[in-house]
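Student: here is a sequence with its predicted model. Questions after.
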Amino acid sequence: MADFIVDYKWYFFIIGEIIFWSSIIGSLLFRYIFNMKKLSKYLILLWLLSDLWLLTLGIFVYVKTGEFDTFQIIIIIVIIYAFTEGKKDLEKLDRFINRMTEKWKK
């Protein structure tokens, strides 16, 4: 099983990114379009778990291969971005979607 994960690590990375973007888009849709703020918070939790998934995947691949390569560098960049500039960008996106839906609802 470990070899399977190492062999298909990029696919697992892509799945993690799909979950990440789906949870962000879903959270914004549920918050502003469907006015389901509580459900949107669960999707934000899913977003955080997807970042934890990527971190775990990067560590797992490193432990199994013993090599620090491009895969781990990409994951580190994604994680650093998500918890620094990504938070600011998400806040900007949140405000933008809020303004757009307010205009749309009028």
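Tutor: Cool, got the structure. Source: prediction; values computed, not measured.

Student: can we go C-alpha only for contacts and neighbour counts from here?
Tutor: Fine.

Student: just the element for the most centrally placed residue in the chain, please.
Tutor: In the chain, the C-alpha nearest the mean C-alpha coordinate belongs to F20, at 2.8 Å (C-alpha atoms, centre = their mean). Element membership of F20, judged by DSSP states H and E, is helix 9-28.

Student: the residue nearest to the centre of the chain is in contact with L54, isn't it?
Tutor: No - the pair F20 / L54 is not scored as a contact, 10.1 Å apart, by C-alpha atoms under 8 Å.

Student: so where's the longest helix in the chain?
Tutor: helix 37-65 (DSSP state H).

Student: what's downstream of it, the next helix or strand?
Tutor: Criterion used, DSSP H and E; the element after helix 37-65 is helix 70-83.

Student: I figured L28 hits I97, correct?
Tutor: Yes - look at L28 against I97 with C-alpha under 8 Å: they come within range, at 7.3 Å.

Student: against that first model, consider the following:
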Amino acid sequence: MNFLLEHKWVILAGLEVLAWLSTFFVFYARYAMKSSFWFKAAAILLAITGVFPQITMGIISFAVSGKLDIYTFVIVLLLLYGFTFGKKQVEKLDVWMQRIFLNKGNDVDKQKK
């Protein structure tokens, strides 16, 4: 437990990086691979690397300190962002990724002609 609390900021940064990589893998699996299996696997990976461990770390930090410290506050802000503005950003990212992967095939077809 002490290790988690001593390195909580590094762990949070690592989890954020993994969550964003998982997010891009979700889109890659959906649009480039067109694989239902890998899309579901990527979505599970996203939950495992993003939401659940961050919430758990925030709860642990709050339980040990007994107060809303800056770390727990940052976790709460990340969650609020994710459930509000973050949804819109992911929707925009989804449209952008669709265009990239769907147009990529069209570019290849145009080059063959």
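Tutor: Arrived safely. As the structure is a prediction and not an experimental result, all values here were calculated from the model.

Student: that older thread, not counting sequence-adjacent ones, nearest residue to the residue nearest to the centre of the first structure?
Tutor: Closest residue in space to F20 of the first structure, ignoring its immediate chain neighbours: W47 at 5.0 Å, by C-alpha to C-alpha, 6 or more residues apart in numbering.

Student: residue in the second structure matching the one you found?
Tutor: Structural correspondence for W47 of the first structure with respect to the second structure (TM-score structural alignment): L46.

Student: what number of residues lie near that match?
Tutor: Neighbourhood size, L46 of the second structure [other C-alpha atoms under 10 Å]: 22.

Student: quick one on the thing from earlier: what residues does the helix holding F20 of the first structure touch?
Tutor: For helix 9-28 of the first structure, contacts defined as C-alpha atoms under 8 Å, 6 or more residues apart in numbering pick out 5, 39-44, 46-47, 50-51, 53-54, 57, 61, 71, 94, 97.

Student: repeat that for stretch 39-54 of the second structure.
Tutor: Identification of contacts with stretch 39-54 of the second structure by C-alpha under 8 Å, 6+ apart yields 12, 15-16, 18-19, 22-23, 25-27, 29-30, 75.

Student: pull out the buried residues from the helix holding F20 of the first structure.
Tutor: 9, 12-13, 16-17, 19-20, 23-24, 26-28 (16 or more other C-alpha atoms under 10 Å).

Student: and for stretch 92-105 of the first structure?
Tutor: 94, 97-98.

Student: could you redo these as CSV and give each row secondary structure?
Tutor: Converted to CSV, the buried residues of stretch 92-105 of the first structure look like this (DSSP: H, G, I helix; E, B strand; the rest coil):
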residue, secondary structure
D94, helix
I97, helix
N98, helix
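
Student: give the contact list for the closest residue in space to I76 of the first structure that isn't next to it in sequence.
Tutor: Nearest non-adjacent residue to I76 of the first structure, counting by C-alpha to C-alpha, 6+ apart: L55, 7.7 Å away. By C-alpha under 8 Å, 6+ apart, the contact set of L55 of the first structure is 75-76, 79.

Student: of those, which are reproduced in the second structure?
Tutor: Contacts from the contacts of L55 of the first structure that recur in the second structure, judged by both residues aligned by TM-score structural alignment, their matches' C-alpha atoms under 8 Å, are I75.

Student: tell me how many other residues surround Y28 of the second structure.
Tutor: With other C-alpha under 10 Å as criterion, Y28 of the second structure counts 19.
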